[in-house]
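Visitor: just a sequence and a predicted model for now, questions to come.
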Amino acid sequence: MPWSTRDTMSLREEFITLACQEGANRRELCRRFGISPQTGYKWLARFAQLGSLGLADVSRRPLHSP
């Protein structure tokens, strides 16, 4: 049995494609992909705002430091 070699971006794109379909159960998709609903809705919001560029990882580094 061959291993599934898929990168993070392709999994996120597949999640977005399935979640945008009519009548999709987004919470069930989150369970299937092994992510929290908060993360799933975050990806959907970023995709709606920035398109496929919004699915890339964003740095957690603070913009300002005291």
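Guide: Looks like it arrived, so ask away.
Visitor: from now on I want contacts and neighbour counts done on CA atoms only, so please keep to that.
Guide: Noted.
Visitor: number of residues surrounding residue 12?
Guide: Summarising burial for residue 12: neighbours were counted as other Cα atoms under 10 Å, giving 19.
Visitor: check residue 48 too.
Guide: By the other Cα under 10 Å criterion, the neighbourhood of residue 48 contains 12 residues.
Visitor: now for the helix or strand hosting it, which elements pack on it?
Guide: In this assignment (DSSP states H and E), residue 48 forms part of helix 37-50. Judged by 3 or more Cα pairs under 8 Å, 6 or more residues apart in numbering; DSSP states H and E, helix 37-50 is in contact with helix 8-19, helix 26-33.
Visitor: second one coming, line it up with the first:
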Amino acid sequence: MTTKIKGGSGRQFAFGSIDLNLIKVLYALAIKGNVTEAGNVLGLSQPTVSHALKRLNG
């Protein structure tokens, strides 16, 4: 099942296509405020977190 929601920019988001593991990265970024610290908390490198953020952005 795919749920589509229209975002503020006019883009539609298909929640069925989001890798839910990326939510952990987004949460760590929101809490820590920067990519390096989020990576440290998650045990990931900064480039890995940056790549995840890019995937979230679409």
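Guide: Yes, it's here. Note that this is a predicted model, so its numbers are computed, not measured.
Visitor: quick check: TM-score for this pair?
Guide: Remark: TM-score between the superposed chains equals 0.53 [TM-score structural alignment, normalised by the length of structure 2]; 40 aligned residues with a Cα RMSD of 2.3 Å.
Visitor: quick revisit: the helix holding residue 48 of structure 1: which residues count as buried?
Guide: Judged by neighbour count using 16 or more other Cα atoms under 10 Å, the buried positions of helix 37-50 of structure 1 are 40-41, 43-44, 47.
Visitor: tell me what angle that helix forms with helix 8-19.
Guide: For the pair helix 37-50 of structure 1 and helix 8-19, the angle between their directions (axes from the mean of the first three to the mean of the last three Cα atoms, to 10 degrees) equals 90 degrees.
Visitor: and the angle from helix 37-50 of structure 1 to helix 26-33?
Guide: With the same axes, to 10 degrees as the criterion, the two stretches helix 37-50 of structure 1 and helix 26-33 enclose an angle of 110 degrees.
Visitor: now do the same for residue 42 of structure 2: its match in structure 1.
Guide: Residue correspondence to structure 1 (TM-score structural alignment): residue 42 of structure 2 is matched to residue 33.
Visitor: its match - how many residues pack around it?
Guide: Residue 33 of structure 1 has 14 neighbouring residues, counting by other Cα under 10 Å.
Visitor: would you mind measuring from the nearest residue to it once chain neighbours are set aside to residue 48 of structure 1?
Guide: The shortest distance from residue 33 of structure 1 to any residue other than its chain neighbours is 7.6 Å, reached at residue 15 (Cα to Cα, 6 or more residues apart in numbering). Going from residue 15 of structure 1 to residue 48 of structure 1 by Cα to Cα, to the nearest Å gives 13 Å.
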